[in-house]
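Novice: quick one, structure for this:
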Amino acid sequence: MYRKLLLGAVIFSGVAYLFALAGENMTLRWIFKPGTIVLMIVLAATIRNIAKPYKYLIITGLFLSAIGDCFLLLTGKQWFTYGLVAFLFAHLAYVAAFVTRWRFSPFHLIALIPIAAYSFLLLSRLRTGILAGGNTELWLPVLVYVVVISIMIWSAVISRRWIAAAGAILFFMSDSLLAWNMFVMSLSWSGYGVMISYYLAQFLLTASIERSNRSAIAYDNYNSSI
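Specialist: Predicted coordinates for the structure are as follows:
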């Protein structure tokens, strides 16, 4: 019952942030933007009888994301950079979580092709926009960030947790839209697109904790039978 209440609270908080964004209410934005992620942390903490390293690393990623959300609510290049760094470490935490569930096969190398192609095309446009806008100091952090989140997606694919892979891809889509709006072309609807895809991504990563446990049990049972 309490899990359903928490799920309802997450949905309410996420929708409330969208309304706060539309109303340009900074007080409510400060409450609901990181607050939605905090509720997801609480939801993740309620999941029992699971592989603890995976759970704790996902929660770490969520916590770092909440910190990044706070930085991005502030104005100024330095705060954007701090937010970028916070999310960078969040992605590294997610990579570490997926590594605990890696089941690599040569077939997974094929997944690198679309990931690398998309990242290259995105970076080429972002570089042009960043340099043209006089934000040269941001190019290296953005480059490193895109490389790390690309690795995060590939790690999720190798973990064979498709709910986690979907979350990782949505995360990249959210960040791509955010960066595109900042450095390439202003889009009036980008704020809503960024946050909807972001919250969906984080929710799927949170939900992958439970799914990873079920998959791990099935995989262990299979190994014990051969």
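Novice: all contacts plus neighbour counts: C-alpha atoms, from now on.
Specialist: OK.
Novice: can you map out the helices along the chain?
Specialist: Counting by DSSP state H, one finds helices in the chain at the ranges 2-22, 26-45, 52-72, 77-99, 112-132, 139-158, 162-183, 190-224.
Novice: TSV for the ones you listed, including distance to S105 and mean neighbour count?
Specialist: TSV is the format used below for those (distance: least, Cα to Cα, whole Å; neighbours: other Cα atoms under 10 Å):
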stretch	distance to S105	mean neighbour count
helix 2-22	35	17
helix 26-45	29	20
helix 52-72	21	21
helix 77-99	14	21
helix 112-132	13	15
helix 139-158	8	20
helix 162-183	15	21
helix 190-224	15	18
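Novice: please give the structure of this sequence too, so both can be compared:
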Amino acid sequence: MLSDRRHATADLPFLLGLAAFLVGHLCYLVGFLRHGVHPPFLLAGLLIVGGTAGLALPRVLGSVRARRDGTLFAAVAGYAAVVGVMAIAAVGTGAILTAAGGLLFLGSDTALARDRFVAPVARGPLLVIVSYHLGQLLIVLGLLR
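Specialist: Sure, this is the predicted structure:
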């Protein structure tokens, strides 16, 4: 029981950050939908994101499940679903910069998840922060065009 409580306390800052980014992804998703999405581009996004998820998610979710923390597992799985839908919608806009930004954001989160839950990623923190900021920039530039 004490170890469960220690894990919950240690994961609380991570879960709060996850919740904040989840809200941001939902805002981006609404923005992409208001901008307009197109079926052929949505299909392309689905194929790209589905392939990425198929490669990365089983190991990440398997590692999270091994912690036997249902709250953390649900949070990570739910977040992965939302960031995936956001990236699909970013590609769905048909705006190259927005699509690239959404995919970079997905890549940043994927690298972060692998680094945190599976195994250290070479230059992980640098990879995460650079792809995150570049993704943000490209999303905004793409939507402003």
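Novice: looking at the helices of structure 1, spot the one closest to P106 of structure 1.
Specialist: Shortest distance between P106 of structure 1 and the helices of structure 1, using Cα to Cα, is found for helix 139-158: 10.0 Å.
Novice: contacts only, for the spatially most central residue of structure 1.
Specialist: Most central residue of structure 1, judged by C-alpha distance to the mean C-alpha position with Cα atoms, centre = their mean, is F171 at 4.2 Å. The contact partners of F171 of structure 1, taken as Cα atoms under 8 Å, 6 or more residues apart in numbering, are S197, Y198, A201, Q202.
Novice: hmm, 10 Å instead?
Specialist: F171 of structure 1 makes contact with 91, 149, 152-153, 165, 177, 194-195, 197-202, 204-205, according to Cα atoms under 10 Å, 6 or more residues apart in numbering.
Novice: out of those residues, the closest to M40 of structure 1 would be?
Specialist: Nearest to M40 of structure 1 out of the contacts of F171 of structure 1 is Q202 (Cα to Cα; 8.0 Å).
Novice: the closest one maps to what in structure 2?
Specialist: In structure 2, the position corresponding to Q202 of structure 1 is occupied by Q136, as judged by TM-score structural alignment.
Novice: what of W162 of structure 1?
Specialist: Residue correspondence, TM-score structural alignment: W162 of structure 1 in this structure matches I96 in structure 2.
Novice: separation between its match and G45 of structure 2?
Specialist: Shown here: I96 of structure 2 relative to G45 of structure 2, a distance of 12 Å by Cα to Cα, to the nearest Å.
Novice: would you turn the helices of structure 1 into CSV with distance to P106 of structure 1?
Specialist: Putting the helices of structure 1 into CSV (distance: least, Cα to Cα, whole Å) gives the following:
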stretch, distance to P106 of structure 1
helix 2-22, 38
helix 26-45, 32
helix 52-72, 24
helix 77-99, 16
helix 112-132, 11
helix 139-158, 10
helix 162-183, 18
helix 190-224, 19
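Novice: before we move on, the earlier item: tell me, what's touching I96 and G45 of structure 2 both at once?
Specialist: Where contact means Cα under 10 Å, 6+ apart, the residues bridging I96 of structure 2 and G45 through contact with each are A90, G102.
Novice: spatially nearest residue to V194 of structure 1 (excluding sequence neighbours)?
Specialist: S174 (4.6 Å; Cα to Cα, 6 or more residues apart in numbering).
Novice: alignment lookup: the one you found to structure 2.
Specialist: Under the alignment (TM-score structural alignment), S174 of structure 1 maps onto S108 of structure 2.
Novice: separation between its match and R145 of structure 2?
Specialist: Between S108 of structure 2 and R145 of structure 2 the distance is 24 Å, computed by Cα to Cα.
Novice: ok, G92 of structure 2 to L29 of structure 2 distance?
Specialist: Noted for G92 of structure 2: a distance of 11 Å to L29 of structure 2, by Cα to Cα.
Novice: next, show the common contact partners of the two.
Specialist: In the contact map built from Cα under 10 Å, 6+ apart, the residues linked to both G92 of structure 2 and L29 are M86.
Novice: could I get the contacting residues of the match of S174 of structure 1?
Specialist: Residues in contact with S108 of structure 2, defined by Cα under 10 Å, 6+ apart, are 102, 124-135.
Novice: dump those into CSV; add distance to A53 of structure 2 as well.
Specialist: Formatted as CSV, the entries for the contacts of S108 of structure 2 read as follows, by distance: Cα to Cα, whole Å:
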residue, distance to A53 of structure 2
G102, 14
G124, 19
P125, 21
L126, 22
L127, 18
V128, 17
I129, 20
V130, 21
S131, 17
Y132, 18
H133, 21
L134, 21
G135, 18
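Novice: just those residues now: which is nearest V64 of structure 2?
Specialist: Distance to V64 of structure 2 across the contacts of S108 of structure 2 (Cα to Cα) is lowest for G124, with 18.5 Å.
Novice: residue in structure 1 paired with the closest one?
Specialist: So, by TM-score structural alignment, G124 of structure 2 is matched to S190.
Novice: list the contacts for its match?
Specialist: By Cα under 10 Å, 6+ apart, the contact list for S190 of structure 1 reads S174, L177, L178, A179, W180, N181, M182, I196.
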